[in-house]
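In: what follows is a protein structure lacking sequence information:
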């Protein structure tokens, strides 16, 4: 601890740019990032981030400009993202599961000026998929369909024509004096936006939650304190950086505490086991499915997992048996559950060290210090403990609103500042929150939020589909997966396998329905809405 200011990191640092600089000074020779044979100290990380910030300034990035990153968990992601933020940009992390059209939509709506993109990842050329999605348009930049996007930097040694390779981009920053970078960083204020995290609503249109430097710093200083993250911890970051859990509970938390980041680009249980053993991993947050796979892996006993001491999970129902097995079989001293959403800077409630296992397994813990959580009825009236209602949260970490979407912001935030989460929950007498259902019909596939309305809209683009409704069904490996009830157009011979194969080409993998039922018509109520309750009962 560095005094009382530790829990008000917004006051101590003021911005993420100053956090990076301070971490470089405070933890200088310690390992900051390990990526294969590449081992980067905090001092080196600070230098790399300043070089990336200089390159952003050289490329014309001005304070408040949006800069997007579409890449997996790597050292380059960390450097590019923190460099952009240090240059005063508002970071727009893009989901690596997105296809070109989905990414183009986010870039278009944020009017991003600069995009950092991976080369080829999991056999897919992100550049090619983006080119296909943006062929039409009148823009003069690298992609005609994205007129505001001035430059695309490929995080690789070389890049296609009209794009810039990462080394070339960094080299162009050499003309920008260090004092200029420092001045730009120092001009940032705590209430300036630091990032726009895209989420999806039930309307099927993704919305960007605008979060500030102060909100991020204050919330994740508290997260780090409650979790017990400490200097010298070795943190395997499997949660994707495009998600708050990966970026903020991962990168930002490590910068705050002087922990070592070991990014893992793809979750594979064998890779995770090898990393935990080889790098003496002590901290492993992630969805319950990750921990379940580690516990159940037949080769687990061949790996030394004895350094593991801290697990934080959430994003789904956590079986009590999982908590007990992590403690008894892996001897993990601290297992915690938490709940959050993008609109609340990624965190609402969290268990505390010392909570009994049944509280950790059956609830998501209590409100973050300095914030309020309540359960309200349909009219917005607070409900007593033990009664189910919509979970609502109010506090310093709640977004200012959705980016350039006042109508959606007004639906999400009450006039007196309560965020309507759309989740149904119950508070016990001690203030522990249990999430029981989802107003929004959302389901969670291996830790990823899947929104039926969004998937339904994508399915309706298929020329043979006249109508579609999606629900979540249980899955032993992923927790839940999508099942679609589809109405074929007259004369169509479309098969279930054909629709699933088409879906794999058109949408992120976690959105792809795993089961298809063709029906003559969907059950609808008097107002024309699909009665999903009937579909769920039929699916059971």
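Out: That came in fine, so what should we check first? Given the structure is predicted, the values throughout are model-derived calculations rather than measurements. Residues are numbered from 1 along each chain as shown.

In: drop to CA atoms for contacts and neighbour counts, all remaining ones
Out: Fine.

In: show me what contacts residue 453?
Out: 202-204, 469-470 (CA atoms under 8 Å, 6 or more residues apart in numbering).

In: could those residues go into TSV alongside distance to residue 272, secondary structure and neighbour count?
Out: Listed next are the contacts of residue 453 as TSV, based on distance: CA to CA, whole Å; DSSP: H, G, I helix; E, B strand; the rest coil; neighbours: other CA atoms under 10 Å:
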residue	distance to residue 272	secondary structure	neighbour count
202	34	coil	15
203	36	coil	14
204	34	coil	16
469	36	strand	23
470	32	strand	26
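
In: from the residues you listed, which is closest to residue 396?
Out: Proximity of these to residue 396 (CA to CA) peaks at residue 202, which lies at 25.3 Å.

In: shouldn't that closest one be in contact with residue 440?
Out: Yes: using CA atoms under 8 Å, residue 202 is in contact with residue 440, at 5.9 Å.

In: for the biggest helix by length in the chain, what is the distance to the chain centroid?
Out: The residue-count maximum for a helix in the chain (DSSP state H) belongs to helix 42-58. Relative to its chain's centre, helix 42-58 lies at 24 Å (CA atoms, centre = their mean, to the nearest Å).

In: with stretch 258-275 instead?
Out: For stretch 258-275, the distance to the chain centre is 17 Å (CA atoms, centre = their mean).

In: sort out which residues of it are buried, please.
Out: Counting neighbours by 16 or more other CA atoms under 10 Å, one finds that the buried residues in stretch 258-275 are 258-265, 269, 272-275.

In: count of neighbours near the closest residue to residue 17 other than its chain neighbours?
Out: Using CA to CA, 6 or more residues apart in numbering and skipping the chain neighbours, the partner closest in space to residue 17 is residue 86 (4.6 Å). Residue 86: 33 surrounding residues under other CA atoms under 10 Å.

In: then residue 35?
Out: Counted with other CA under 10 Å, residues neighbouring residue 35 total 15.

In: thinking it is in contact with residue 260, fair?
Out: No: under the criterion of CA under 8 Å, residue 35 makes no contact with residue 260, lying 10.8 Å away.

In: contacts only, for the residue nearest to residue 17.
Out: 16-17, 49-50, 53, 181, 184-185.

In: let's go with 6 Å and repeat that
Out: 17, 53, 185 (CA atoms under 6 Å, 6 or more residues apart in numbering).

In: are we agreed that residue 219 is in a helix?
Out: Yes: counting by DSSP: H, G, I helix; E, B strand; the rest coil, residue 219 is part of a helix.

In: can you tell me how far it is from residue 439?
Out: Here residue 219 is placed at a distance of 26 Å from residue 439 (CA to CA, to the nearest Å).

In: of the two, who's got more company?
Out: residue 219 (28 against 15).

In: for burial, what's the neighbour tally of residue 405?
Out: If you count neighbours by other CA under 10 Å, residue 405 ends up with 12.

In: let's bring in a second model and compare:
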């Protein structure tokens, strides 16, 4: 830092900086990010300094990330690992491993007395909270946990509150193309059959539209459109995809389905592309996943539609059981009836697995690949 400060007083360098300032804009492309690949090939996204800097500042403010002390960021990415300390003011610890285990994270949290950890994706979040040695570590300093990347199961929220009673868990809603636009504390997560992701961050606009592109009233379901300072510049080298993702007046089509209530709080139900069509009814995967995740034996669950000539699609639930547990389809069907799933939401198939396939970036479950695996196990093929 001393060298940086010394160079900051060098007049020749300052003159060069002023020349560059006249040539550059904070809205120029500053960084390239890649999407998770959950809808196909990961897309290369161009992001600006203006978008990144302000988004980090506003999400930190919304969840009360510490301005002093230490926070653990599990992944060495420039956006957070390098920019966040300069923006927020706190020290950031990054593990030596690019994919740290839950044990490595626990050791760092204890040794560095971290006040916060983020950003955790659902898989890492689950692994950390269910680590059998979690109770052996002193995590009394930890009071903030930020998770993102998926609809958050209520069962995981409840379990996190049990094993980390002094920490508040926040769920951030965002994407590579628009970064974070909403956040809420875990107390409001996964109420009912959706997942509440909270109120909008400052200087962010959101509207929900129907399949014809018309804005729907508050309380009605629609696709989430976002317009904000944090939007990406473009998909690198693909103007066609960029134009398809944006409206003429600057709204980004997220592909997520949700509802904005009277308090302008967003509740998500999943992806437009994940919608299950059963007997002419639309069924959201989360409408089934959220209740099923409450089963005491269930560690993780994913629901999707598989081909069915009579119903267009039949609902298939793929389940990972907790270690040492056993269950069968009859038990799950009975549980679904007991928790109030209506007949149209009742899965026709239950498959039990040891793990789910992940996308290339290892952030999310690859639903497309999981669906193909399930179809193979069930002996099903796409209708011609």
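Out: Received the coordinates, thanks. Note that the structure is a prediction, hence the values are computed from the model and not measured.

In: okay, the contacts of residue 86 of the first structure in JSON lines with distance to residue 514 of the first structure and neighbour count next?
Out: Formatted as JSON lines, those follow (distance: CA to CA, whole Å; neighbours: other CA atoms under 10 Å):
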{"residue": "17", "distance to residue 514 of the first structure": "43", "neighbour count": "28"}
{"residue": "53", "distance to residue 514 of the first structure": "43", "neighbour count": "34"}
{"residue": "185", "distance to residue 514 of the first structure": "47", "neighbour count": "23"}
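
In: which one of those is nearest to residue 333 of the first structure?
Out: residue 17 (33.4 Å).

In: that closest one in helix, strand or coil?
Out: Classified using three-state DSSP, residue 17 of the first structure is helix.

In: what does residue 197 of the second structure give?
Out: Classification of residue 197 of the second structure using three-state DSSP returns strand.

In: translate it into the numbering of the first structure.
Out: Using TM-score structural alignment as the criterion, residue 197 of the second structure maps onto residue 364 of the first structure.

In: just give me the neighbour total for the closest residue to residue 101 of the first structure other than its chain neighbours.
Out: Residue nearest to residue 101 of the first structure in three dimensions, not counting chain neighbours: residue 133, with 5.0 Å by CA to CA, 6+ apart. For residue 133 of the first structure, the neighbour count with other CA under 10 Å is 18.

In: so what corresponds to residue 133 of the first structure in the second structure?
Out: Checking TM-score structural alignment: residue 133 of the first structure goes with nothing.

In: still on that earlier bit, of the contacts of residue 453 of the first structure, closest to residue 380 of the first structure?
Out: Nearest member of the contacts of residue 453 of the first structure to residue 380 of the first structure, counting by CA to CA, is residue 202, at 19.5 Å.

In: return the residues in contact with that closest one.
Out: Per CA under 6 Å, 6+ apart, neighbours of residue 202 of the first structure: 440, 453.

In: and residue 258 of the first structure, by the same measure?
Out: Counting by CA under 6 Å, 6+ apart, residue 258 of the first structure has contacts residue 231.

In: for it, what is the corresponding residue in the second structure?
Out: Mapped onto the second structure by TM-score structural alignment, residue 258 of the first structure lines up with residue 89.

In: any idea how far residue 350 of the second structure is from that match?
Out: Between residue 89 of the second structure and residue 350 of the second structure the distance is 49 Å, computed by CA to CA.

In: what's the answer for residue 49 of the second structure, then?
Out: 47 Å.

In: go on, residue 299 of the second structure?
Out: 14 Å.

In: burial count for the counterpart of residue 53 of the second structure in the first structure?
Out: Matched by TM-score structural alignment, residue 53 of the second structure corresponds to residue 217 in the first structure. By other CA under 10 Å, 29 other residues sit near residue 217 of the first structure.

In: ok, the one 3 residues further on next?
Out: Burial of residue 220 of the first structure is recorded as 25 neighbouring residues (other CA under 10 Å).

In: for it, which non-adjacent residue is spatially closest?
Out: Closest residue in space to residue 220 of the first structure, ignoring its immediate chain neighbours: residue 253 at 5.9 Å, by CA to CA, 6+ apart.

In: that's a helix at that neighbour, yeah?
Out: Yes: under three-state DSSP, residue 253 of the first structure sits within a helix.

In: gap between it and residue 52 of the first structure?
Out: 21 Å.

In: between the two, who's got more neighbours?
Out: Remark: of residue 253 of the first structure and residue 52, residue 52 carries more neighbours, 29 against 26, as counted by other CA under 10 Å.

In: what helix or strand does the closest residue in space to that one that isn't next to it in sequence sit in?
Out: Distance criterion CA to CA, 6+ apart; nearest residue to residue 52 of the first structure, sequence neighbours excluded, is residue 83 at 4.7 Å. Take DSSP states H and E as the rule and residue 83 of the first structure turns out to sit in helix 75-86.

In: read off where that helix ends up in the second structure.
Out: Counting by TM-score structural alignment, helix 75-86 of the first structure has no counterpart in the second structure.

In: could you point out the helix or strand that follows that helix?
Out: Per DSSP H and E, the first helix or strand lying C-terminal to helix 75-86 of the first structure is strand 90-93.

In: centre of the chain to that following strand, how far?
Out: 12 Å.

In: with stretch 17-26 of the second structure instead?
Out: Between the centre of stretch 17-26 of the second structure and the centre of its host chain there is 35 Å, according to CA atoms, centre = their mean.

In: what lies in contact with stretch 62-78 of the second structure?
Out: Contacts for stretch 62-78 of the second structure (CA under 6 Å, 6+ apart): 88-94, 114-118.

In: quick check, residue 199 of the first structure in a strand?
Out: Yes: assessed with three-state DSSP, residue 199 of the first structure lies in a strand.

In: per the alignment, it corresponds to what in the second structure?
Out: Superposed on the second structure with TM-score structural alignment, residue 199 of the first structure falls opposite residue 35.

In: that match against residue 41, yeah?
Out: No: using CA atoms under 6 Å, residue 35 of the second structure is not in contact with residue 41; the gap is 8.5 Å.

In: contacts for stretch 173-189 of the second structure?
Out: By CA under 6 Å, 6+ apart, stretch 173-189 of the second structure touches 35, 169-172, 195-201, 230-232.

In: kind regards, and thank you for your time.
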